[in-house]
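K.L.:
what follows is a predicted protein model with its sequence.
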Amino acid sequence: DRQSSIIMAASSTAVGSNQPWLLGSPITKLIVISTIITFVIAESSKAHSEIAFDSNAIVYHGEIYRLITGNITYASTGELIIGLLSGVSILRRFEREFGSRKFVCFIFTVWFLGTMGVIVVAQLAMDDEDGGVWYSGPYLLFGACFWLFHQYTPRLHPHFFGITGFYFSEKSILYCFLMQAGAYRGWNTIIPTTCGAAAACIYTNTKLHRTVDMPNSIANIMASFGERFLVDAPPGVMAPRPGGGGRGAAAGRAGPRQRQQQQQQAVPRAQPQQQQQQRYEAFPPPPEASVEQLTNMGFEREAVLRALRESHNNLERAADRLLTGG
């Protein structure tokens, strides 16, 4: 079960280059939009200190609203840029894996467990003279994404680059960005990032990922809102229609040959098996090193060979096919 869950969590949904980058991840889009808009408002009104997460203000002055506002946007332009560059791609990917409904439950669980952890650490490990824990930004969610990326993203190239005899995988590059963003303000951001990672670890390794769910009424409201404002419509094909004006009318006046060409362009025909086999034979056989690397991940040799042939011996695309069951 654990291996199947890891493979399922590590799979990625292929999105065409002509489609929106955040297609299939409306919650991630909402997070990005709210983070940027809130940053602009807070920056223009100089209100970062009033909305930031401040453990002393929460505990001693009862400013409970900071539990929410402190996790929405960043306090500086540098944090905003680094956080979005390093975190959005991970958020997008794992929302597609979880599904938006389950992803919302994951975010809520991380926020609840993470904030409680930050307050406990601030009260036990930091003196009042230190000023408690002060940060502004979705560092709890950032740490949770760090854990998901570390735990469920396979290494496709273990020897991606080397330094003085030590080799690193392609994941090391994103690790550097994640650690830079998580430690931007020292302990004030390291603590919430660590608590977010711990909350994600608890969520994925306990029964919380099966038991935590939102009421259907709230899910229906969110689905209606998402379909109206957040979900990108799939790329449409201009179909002939009677009457009207514009391009639709022009398509309706097209002749039989033009309509046939439009239909052929809109719905590509599947290639016969004989042509597909000839296409495979035009490429060299899969490298044994690639076959061995993918079989070491737990896949059958025949499936690995088929995926490599269909991917033209591209290791990353073959791994994506195997993980998604394509």
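P.N.:
Perfect, thanks for sending it.
K.L.:
contacts, neighbours, all on C-alpha from now
P.N.:
Fine.
K.L.:
beyond the helix or strand hosting residue 275, next helix or strand please.
P.N.:
For residue 275, the element it lies in under DSSP states H and E is helix 273-281. Per DSSP H and E, helix 273-281 leads on to helix 288-295 as the next helix or strand towards the C-terminus.
K.L.:
enumerate the positions of that next one that are buried.
P.N.:
Neighbour-count burial for helix 288-295, counted by 16 or more other C-alpha atoms under 10 Å, picks out 290, 291, 293, 294, 295.
K.L.:
I'd like to know which elements that helix is packed against.
P.N.:
For helix 288-295, the packing partners by 3 or more C-alpha pairs under 8 Å, 6 or more residues apart in numbering; DSSP states H and E come out as helix 301-310.
K.L.:
which element follows the helix it packs on toward the C-terminus?
P.N.:
As assigned by DSSP H and E, the chain's next helix or strand after helix 301-310 is helix 315-324.
K.L.:
how about that following helix: buried residues?
P.N.:
315, 317, 318, 319, 320, 321, 322, 323, 324.
K.L.:
another one to put next to it:
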Amino acid sequence: MPTLVQFGAGNIGRGFIAPTFAAAGWRIVFVDVSPVLVEGLRARGGYRVRLVDNSGERVTEVRGVAIIDGRDQTAVAAAVAACDLAATAVGLNVLPRLGAPLAAGIRTRTAPLDILVCENGAQAHEQLRAAILAADGALDGRFGCVRTSIGRMIPPPGPGEDPLDIRVEPYAKLPVERAAFRAAIPQVPGLVAKDDFDLVLAQKLYLHNLTHACLAYGGHLRGYATIPDCMADDGLVARVRAVTVAVAAAFGRRHGGSAEADSLAIADDLLGRYRNRALADPVARVARDPWRKLAADDRLVGAARL
């Protein structure tokens, strides 16, 4: 049974990456420092993933997982040395701290290690690579930092919910950068290797993040509380759909091939997923931090400059 070492047992790690690989027959070893997660997962050896949409809820269980306290760097390095693949979902502030334990594990391996970098930052893969090489510069070429694009929407836990359970939407596609792998790409359902990964990341920013923001700002002006409320306004949805048509055309001019058609398909899928009332994504959450979102290369102004 192949093993995935998942750094970070939060929303993305526990709610997306681990279930994707566990469903394909992989053993999951989490690395985290949260006492609630470390003690809970160690005691239970698993948790429930609740797939929610407008038709109801379907519960799946991720069983047979292990967890290592991230402060035990010797144990972390041993897990890295023995695993088949690693992934990170820890946040950009924590990412540099993974350099030393990853380097210690990679140093003793005979095969290269690929690391799926599942972080919210365009340069996260370079940041992680630099942290590993800062710990041991002789490891260059012995690992791959693989860019990913995280599209699954995961709502915050409700009051009184089991801290190990996690609610997620059914969408489970994980694009990964084909050229970044040093070893064979795992054959895992939902894992989609892409050649033009700059396009993949642009689609995430200028389709997913942009349409989410447009709905939130338009919905705020109309007094709506959630993104599904916004989707009930046909006029607002039509204006957002028109934005996606313009963005898709820009991608077609810049990237050629099927970029325009693929982008329109992604946009239509998103506009369907935004109707998921089980997510109840608040307009206030999606609209927050407008100064960052108005940066020249971010979702709003950046899309206008395509």
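P.N.:
Looks like it arrived, so ask away. Predicted model, so just to flag it, every value in this text is computed and none were measured.
K.L.:
what TM-score do we get after superposing?
P.N.:
Overlay of the two chains. TM-score (TM-score structural alignment, normalised by the length of the second structure): 0.28; 147 aligned residues with a C-alpha RMSD of 6.6 Å.
K.L.:
sorry, back to before: residues of the helix holding residue 275 of the first structure that come out buried?
P.N.:
Result for helix 273-281 of the first structure [16+ other C-alpha under 10 Å]: buried residues residue 280.
K.L.:
quick one: it to helix 301-310, angle?
P.N.:
Angle, helix 273-281 of the first structure to helix 301-310, by axes from the mean of the first three to the mean of the last three C-alpha atoms, to 10 degrees: 90 degrees.
K.L.:
okay, buried residues for the lengthiest helix in the second structure please.
P.N.:
Criterion DSSP state H: the longest helix present in the second structure is helix 234-255. By neighbour count on 16+ other C-alpha under 10 Å, the buried set for helix 234-255 of the second structure is 236-237, 240-241, 243-252.
K.L.:
cool, and stretch 101-120 of the first structure?
P.N.:
By neighbour count on 16+ other C-alpha under 10 Å, the buried set for stretch 101-120 of the first structure is 101-111, 113-115, 117-119.
K.L.:
quick one: contacts of it?
P.N.:
For stretch 101-120 of the first structure, contacts defined as C-alpha atoms under 8 Å, 6 or more residues apart in numbering pick out 27, 55, 67, 94-95, 133, 140-141, 144, 191-192, 195-196, 198-200, 203, 209, 212-214, 219.
K.L.:
just the buried ones from those, in ChimeraX syntax?
P.N.:
The following ChimeraX line selects those of the contacts of stretch 101-120 of the first structure that are buried, judged by 16+ other C-alpha under 10 Å:
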select :27,55,67,94,95,133,140,141,144,191,192,195,196,198,199,200,203,209,213
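K.L.:
quick one on the thing from earlier: for the buried residues of helix 234-255 of the second structure, give me CSV that also has distance to residue 284 of the second structure.
P.N.:
What follows is the buried residues of helix 234-255 of the second structure, written out as CSV (distance: C-alpha to C-alpha, whole Å):
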residue, distance to residue 284 of the second structure
236, 17
237, 18
240, 18
241, 21
243, 21
244, 22
245, 26
246, 26
247, 25
248, 27
249, 30
250, 29
251, 29
252, 33
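K.L.:
nearest to residue 303 of the second structure, of those residues?
P.N.:
Of all these, residue 247 has the smallest distance to residue 303 of the second structure: 6.9 Å, by C-alpha to C-alpha.
K.L.:
was I right to think the closest one contacts residue 267?
P.N.:
No. Here residue 247 of the second structure does not reach residue 267: they are 9.8 Å apart, not a contact under C-alpha atoms under 8 Å.
K.L.:
longest helix of the first structure?
P.N.:
Secondary structure of the first structure per DSSP H: the longest helix is helix 100-125.
K.L.:
which element follows that one toward the C-terminus?
P.N.:
strand 134-135.
K.L.:
can you list contacts of the helix or strand just after that next one?
P.N.:
Scanning forward in sequence from strand 134-135 of the first structure by DSSP H and E, the next helix or strand is helix 139-152. For helix 139-152 of the first structure, contacts defined as C-alpha under 8 Å, 6+ apart pick out 6-7, 9-10, 71, 83, 87, 90-91, 107, 110-111, 114-115, 178, 182, 189, 192-201.
K.L.:
what residues of stretch 36-43 of the first structure count as buried?
P.N.:
Buried positions in stretch 36-43 of the first structure, judged by neighbour count with 16+ other C-alpha under 10 Å: 36, 38, 39, 42.
K.L.:
how about the residues you listed in a markdown table, adding distance to residue 162 of the first structure?
P.N.:
Listed next are the buried residues of stretch 36-43 of the first structure as a markdown table, based on distance: C-alpha to C-alpha, whole Å:
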| residue | distance to residue 162 of the first structure |
| --- | --- |
| 36 | 37 |
| 38 | 41 |
| 39 | 39 |
| 42 | 43 |
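K.L.:
and the closest residue to residue 74 of the second structure other than its chain neighbours, how far is that from residue 12 of the second structure?
P.N.:
Ranked by C-alpha to C-alpha, 6 or more residues apart in numbering and with sequence neighbours excluded, the top spatial neighbour of residue 74 of the second structure is residue 101, at 7.6 Å. For residue 101 of the second structure, the distance to residue 12 of the second structure (C-alpha to C-alpha, to the nearest Å) stands at 21 Å.
K.L.:
one more: residue 40 of the second structure?
P.N.:
Separation of residue 40 of the second structure from residue 12 of the second structure (C-alpha to C-alpha): 18 Å.
K.L.:
swap in residue 3 of the second structure?
P.N.:
For residue 3 of the second structure relative to residue 12 of the second structure (C-alpha to C-alpha), the value is 18 Å.
K.L.:
so those two - more neighbours on which side?
P.N.:
residue 12 (22 against 19; other C-alpha atoms under 10 Å).
K.L.:
okay, the more buried one and residue 50 of the second structure: tell me how far apart.
P.N.:
According to C-alpha to C-alpha, residue 12 of the second structure and residue 50 of the second structure sit 14 Å apart.
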